[in-house]
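S.K.: below are the sequence and a predicted model; questions follow.
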Amino acid sequence: MSHPVWDPGQYLRHAGHRARPFADLLARIPALPTAAPRIADLGCGPGNVTVLLTERWPTAHVIGYDNSPEMLDKALTDHEGPTPGGGRLDFSPADARTWTPEQPYDLIVSNATLQWVPGHADRFADWIAGLKPGGALAFQVPDNIDAPLHALMRDLAGTPRWKGRLADVLRRTDSVHTPSTYLDRLARLGCAADVWQTTYQHVLQGEDPVLDWVKGTGLRPALTALADDPEARDAFLTEYRDLLRQAYPSAPYGTVMPFRRLFAVAVKEG
């Protein structure tokens, strides 16, 4: 699967809902080894949640890494520079598939990114080796590849009309492991690991809000693959939209989209 082209504006349309799991993840991270910690955010996107790290650890030097030029441009423009608590926020290009800490970190975090990184569990050893004793690796990923928004997308992409262009571009069903797999991997690398799941009941507003949501994330590979054929792209979106309307009916107060996420916090032995 090639890298999708990301749209920061579309992604940020649901920024509040998307930021909540990161805040929940940060709440479970214990005290870091140093008073002015060094923190890496892998897959920082437009930087809007990376800022939360500087609020939790005001004196930290936080470096956000991403492989999307569009996302990095947005992050650099909106967020780079000194922070109010005396720390600093920087952004740099990097790919989580190959990134290795260049110096010890107190904390390496990743928010809704590792599901896009094949073999990401094999990277844990390098990342944990790059932590200071008592430092932490913390991440959260969507854990809903079996949910209707993904299942319907895959089913549609596999139909005769679309499979030639889309069957191999979407996220694989094994892109996220089970909680027990992550716990075992992290514990065997010498960490005290805490792994859990949460299902959010997001109440979305507006017309076709589930489609609007997924256009910022899971649908990006399909949109990228069809970018050179606007007519086909619009036809695919119309078919998918109609399926989503049946799977996620609207109510007077909005459209409910259940969304399960998986969290892990692994603290390196001191």
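M.R.: All right, it came through fine.

S.K.: from here on, contacts and neighbour counts on C-alpha atoms
M.R.: Will do.

S.K.: stretch 136-147: which residues count as buried?
M.R.: Buried positions in stretch 136-147, judged by neighbour count with 16 or more other CA atoms under 10 Å: 136-145.

S.K.: ditto for stretch 12-30
M.R.: Here stretch 12-30 shows 12, 14, 17-19, 21-22, 25-26, 29 as buried, counting by 16+ other CA under 10 Å.

S.K.: and the residues you listed as TSV, adding secondary structure?
M.R.: Shown next, in TSV, are the buried residues of stretch 12-30 (DSSP: H, G, I helix; E, B strand; the rest coil):
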residue	secondary structure
12	helix
14	helix
17	helix
18	helix
19	helix
21	helix
22	helix
25	helix
26	helix
29	coil
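
S.K.: and here is the other one:
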Amino acid sequence: MKWDPLKYVQFGDYRDRPFFDLTGRIRPDRPRQVVDLGCGPGNLTATLARRWPEARVLGLDSSAEMLERAAGQADASPGLAFAQADIAQWMPSGETDVVVTNAALQWVPGHQEMLSRWLAALRAGAWFGMQVPGNFNAPSHTLMRELAATARWRPLLKGVLRGGESVGEPADYLRTMLDAGCTADAWETTYQQVLPGTDPVLEWVRGTALRPVLAVLSPQEGAAFEAEYAAALRIAYPATAHGTVFPFRRIFAVAQKQLSA
């Protein structure tokens, strides 16, 4: 599945805000190595390098398109680097002090088990912060899945879209972190995003949730699917004089590994 970095950052203020709400709760003392799992176009990873200029900051992503855009960020920060990698195969080293993963783990089946392994491997004192979207049961996603399951689209899209099982609840991540010997905090926030323009919710999901659908359909099929989907979105998210209100629930969890008893 290819990613479009320009489409992804189209709603930059709204997509960036959860990252800063997350990282504001991570408070290490002069970290040596900081890793951003699923770094995307790298603009947010670069803020970690500016926050901790003495650290080695590494952004990992599986998308060559995203990393091509991220490469320019490294030129301005000597300690910042990017690499292509499957985050499911990554493990922290003994020098990893901070791990951040922002809106990435929902794409990785079984990530809750991976989280347990990552936390077990972290050294005492290290931090782990994660954020995932919690809107898989919102109309933006249920309408997409319902349309994909209709007679016209089912033969082409069977098994392409995942549902609420893609992420856990805040309590699930909190329990995993506590079980790993961490002090932890988990919470959720629903941002009431006011999106401008025509069919703005469709434009939003084109950058993320709709990409698996468009990846398997031809351009003509994709346009036909989008037309049906957009009509349903207009009913679920009506335009107002102020724009279209798009509630977006996000799930956060932050952990610090503690010394063994």
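M.R.: Nice, thanks for sending it over. None of the values given here were measured: they were computed from a predicted structure.

S.K.: report the TM-score for the pair.
M.R.: In this superposition the chains share a TM-score of 0.95, using TM-score structural alignment, normalised by the length of the second structure; 259 aligned residues with a CA RMSD of 1.3 Å.

S.K.: now, among the buried residues of stretch 136-147 of the first structure, which is nearest to residue 166 of the first structure?
M.R.: Nearest to residue 166 of the first structure among these, counting by CA to CA, is residue 145 at 16.6 Å.

S.K.: show me the contacts for the counterpart of that closest one in the second structure.
M.R.: Counting by TM-score structural alignment, residue 145 of the first structure lines up with residue 136 in the second structure. Listed by CA atoms under 8 Å, 6 or more residues apart in numbering, the contact set of residue 136 of the second structure reads 142, 163-164, 166.

S.K.: next one: residue 136 of the second structure from residue 163 of the second structure, what distance?
M.R.: Residue 136 of the second structure is 6 Å from residue 163 of the second structure, where distance means CA to CA, to the nearest Å.

S.K.: check residue 26 of the second structure too.
M.R.: Distance, residue 26 of the second structure to residue 163 of the second structure, by CA to CA: 29 Å.

S.K.: again, but for residue 67 of the second structure
M.R.: 28 Å.

S.K.: and those two? Which one has more around it.
M.R.: The neighbour count for residue 67 of the second structure versus residue 163, taken as other CA atoms under 10 Å, is higher for residue 67 (22 against 12).

S.K.: doesn't that one belong to a helix?
M.R.: Yes - the assignment for residue 67 of the second structure is a helix, going by three-state DSSP.

S.K.: wait, it sits on residue 85?
M.R.: No - the criterion here is CA atoms under 8 Å, and residue 67 of the second structure misses it with residue 85 at 10.4 Å.

S.K.: give the aligned equivalent of residue 87 of the second structure in the first structure.
M.R.: Aligned by TM-score structural alignment, residue 87 of the second structure pairs with residue 96 of the first structure.

S.K.: got a list of what its match touches?
M.R.: Neighbour list for residue 96 of the first structure: 42-43, 66, 114, 117, 120 [criterion: CA under 8 Å, 6+ apart].

S.K.: is it part of a helix or strand, or is it coil?
M.R.: coil.

S.K.: burial of the alignment partner in the first structure of residue 151 of the second structure, as a residue count?
M.R.: Counting by TM-score structural alignment, residue 151 of the second structure corresponds to residue 160 in the first structure. Residues lying near residue 160 of the first structure (other CA under 10 Å) number 9.

S.K.: all the strands of the second structure, residue numbers only.
M.R.: For the second structure, strands defined by DSSP state E occupy the ranges 33-37, 56-61, 80-84, 96-102, 127-133, 182-195, 239-240, 243-257.

S.K.: turn the ones you listed into CSV, including distance to residue 229 of the second structure.
M.R.: Output for the strands of the second structure, formatted as CSV (distance: least, CA to CA, whole Å):
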stretch, distance to residue 229 of the second structure
strand 33-37, 31
strand 56-61, 29
strand 80-84, 33
strand 96-102, 27
strand 127-133, 20
strand 182-195, 17
strand 239-240, 16
strand 243-257, 16
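
S.K.: which of the ones you listed sits closest to residue 218 of the second structure?
M.R.: Checking the strands of the second structure against residue 218 of the second structure by CA to CA gives strand 56-61 as the closest, at 25.8 Å.

S.K.: read off where the closest one ends up in the first structure.
M.R.: With TM-score structural alignment applied, strand 56-61 of the second structure matches the range 61-66 in the first structure.

S.K.: center of the first structure, which residue is that?
M.R.: Of all residues in the first structure, the one closest to the mean position by CA atoms, centre = their mean is residue 112, 1.4 Å from it.

S.K.: what residue in the second structure is paired with that residue?
M.R.: Superposed on the second structure with TM-score structural alignment, residue 112 of the first structure falls opposite residue 103.

S.K.: these two touch, right, that match and residue 135?
M.R.: No - using CA under 8 Å as the test, residue 103 of the second structure is too far from residue 135 to be in contact (11.8 Å).
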